[in-house]
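*Asks:* Pasting the sequence and the predicted coordinates here, then a few questions.
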Amino acid sequence: MKTLTSLLILMVIGLSNLSAQDLILSDSLSAEEIKLVGVWKVNLPEQKSKLDAESKTKVNQLDSKGQEGFWNATESRVYALDGERNFVMTWVSEGSHNEVIGKWKLEAKTGILKLFGEHELFEYQVEFKEKSQIWIPITKSKEGLNVLYIKGLGL
C-alpha cells in the first residue's frame, strides 16, 4: 500500500513540473493557493483526538475489524494538489485502492476549497495552520469524518 501511494504521489508531483520558486513567482496563484499546493495526509492522532461525539459513537459501534478498517482507510487518505490546479485524492478501503482525480479551486473571499472530481464536488472551508490544515466540509456526509485534520507529507 505504501509503495502504491508513494508511486501515485511521485506521479502527481512529476506532472506539475513546478518548483517552489516557480510557485512563489507565479502571478496565477494567490498566497493562500500556494499554501494548498503539495501532498497532504490525514493526521491520524489528531483526527482521533478531535473526533466529534456522533462520529465517535458510530466508530465505537463497529466491531474491532470494522474499526480497524475505518481507521486504516482514514489514515491512507492522501490529497495531492498541484500548481496547475489539478488534484488527486487517494485512499485504500477494504483492500481496494480508490482515487478521485480532478481540478481544484480556492474561493478567495470565502476560503472555500472546491475539489471538482469526475462525478462529485467536494467543498471544504480551509483553516491554515503553521504546518497543517483543517478542512471542514461545507456539506456534512453521512459516512466517515466531517472534519479533516491534515498535514503536509513528511511534516
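*Replies:* Arrived safely.
*Asks:* make it CA atoms for all contacts and neighbour counts henceforth
*Replies:* OK.
*Asks:* Just the helices from this protein, written as ranges.
*Replies:* 2-16, 20-25, 31-36, 44-49, 53-61, 64-75 (DSSP state H).
*Asks:* Second structure follows, compare the two:
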Amino acid sequence: MTKAIDPATLKSAERQVPEIDPARVQIQASGQLWREFFVRAPADFVADDLKSPSAWRKIQNGSRNSLKKFDRVFIVAFDESWVAEAIVASADSKGAVLAKPRLTTMPERYDNLFQDDKYRVAWNGHGYVVERKADGHVMTQPTANADLAARLLTQLYPARVA
C-alpha cells in the first residue's frame, strides 16, 4: 500500500523570472503622450514571464528607458522564435504590468546556417557569430548577417601566402 502524499507538504521548485537588461531596451519612437520600445528578452526568458512585473525591475530602477502607463512595448525572444506586443497598464519602481500581450510565433528558418566540421554560424541574440563546435566558444564578434559570419568562418583557417 502506498502512502498518500499531502500536496501542502510538497515544495515547488519555483523558477526565477529573469530580469530584462536595460541595455537591451531601445526607444523606437517618443510621442507627446506615449513612447514605443523595442526589447530583446534574455536567453532563458519565456513568453509566460511577461505576466510577471518583476521582469522589468532593472529597467524601472533608474533606467532612462523606464516604462510608464500607456507606453507600447515590442518584445522579441532571444532566439527570435516569438514576439509580443503590449501596452503598459501600470508601472512603478518594482516593475511593470503589461495589459494582454499579443504573442506571435515566428516561422522556423528554411535555410540552414553555414557550418563545417569545426565551426558553425549561429545567432547569439546580438548578431551572427562563429562558434567552435567542440566547446561552443564564440570565435568572432557579432555581425549583421549570416553571410558575413560565414566569410569570417573561412578566415579562421590559415591561408597559403605566395
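*Replies:* Looks like it arrived, so ask away. If you're wondering where the values come from, they're calculated on a predicted model, not measured in any experiment.
*Asks:* Mind checking the TM-score on these two?
*Replies:* The TM-score (TM-score structural alignment, normalised by the length of the first structure) is 0.28; 69 aligned residues with a Cα RMSD of 4.6 Å.
*Asks:* that older thread, save the helices of the first structure as CSV, and put in mean neighbour count and distance to I101 of the first structure too.
*Replies:* Written out in CSV, the entries for these read as follows (neighbours: other Cα atoms under 10 Å; distance: least, Cα to Cα, whole Å):
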stretch, mean neighbour count, distance to I101 of the first structure
helix 2-16, 14, 10
helix 20-25, 12, 21
helix 31-36, 17, 16
helix 44-49, 14, 23
helix 53-61, 12, 27
helix 64-75, 15, 18
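*Asks:* With distance to F87 of the first structure as added columns, please give those helices in CSV.
*Replies:* What follows is the helices of the first structure, written out as CSV (distance: least, Cα to Cα, whole Å):
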stretch, distance to F87 of the first structure
helix 2-16, 8
helix 20-25, 16
helix 31-36, 11
helix 44-49, 21
helix 53-61, 27
helix 64-75, 18
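*Asks:* so which of these gets nearest I150 of the first structure?
*Replies:* Taking Cα to Cα as the criterion, helix 44-49 is the member of the helices of the first structure that comes nearest to I150 of the first structure, at 8.3 Å.
*Asks:* So which elements touch the longest helix seen in the second structure?
*Replies:* Ordering each helix of the second structure by length in residues (DSSP H) puts helix 146-154 first. In this structure, helix 146-154 of the second structure makes packing contacts with strand 119-123, strand 128-132, judged by 3 or more Cα pairs under 8 Å, 6 or more residues apart in numbering; DSSP states H and E.
*Asks:* mind listing what's buried in it?
*Replies:* A146, A149, A150, L152, L153 (16 or more other Cα atoms under 10 Å).
*Asks:* The last one against A122, yeah?
*Replies:* No - assessed by Cα atoms under 8 Å, L153 of the second structure is found out of contact with A122, at 11.0 Å.
*Asks:* Next, show the common contact partners of the two.
*Replies:* For the pair L153 of the second structure and A122, residues contacting each of them under the criterion Cα atoms under 8 Å, 6 or more residues apart in numbering are V130.
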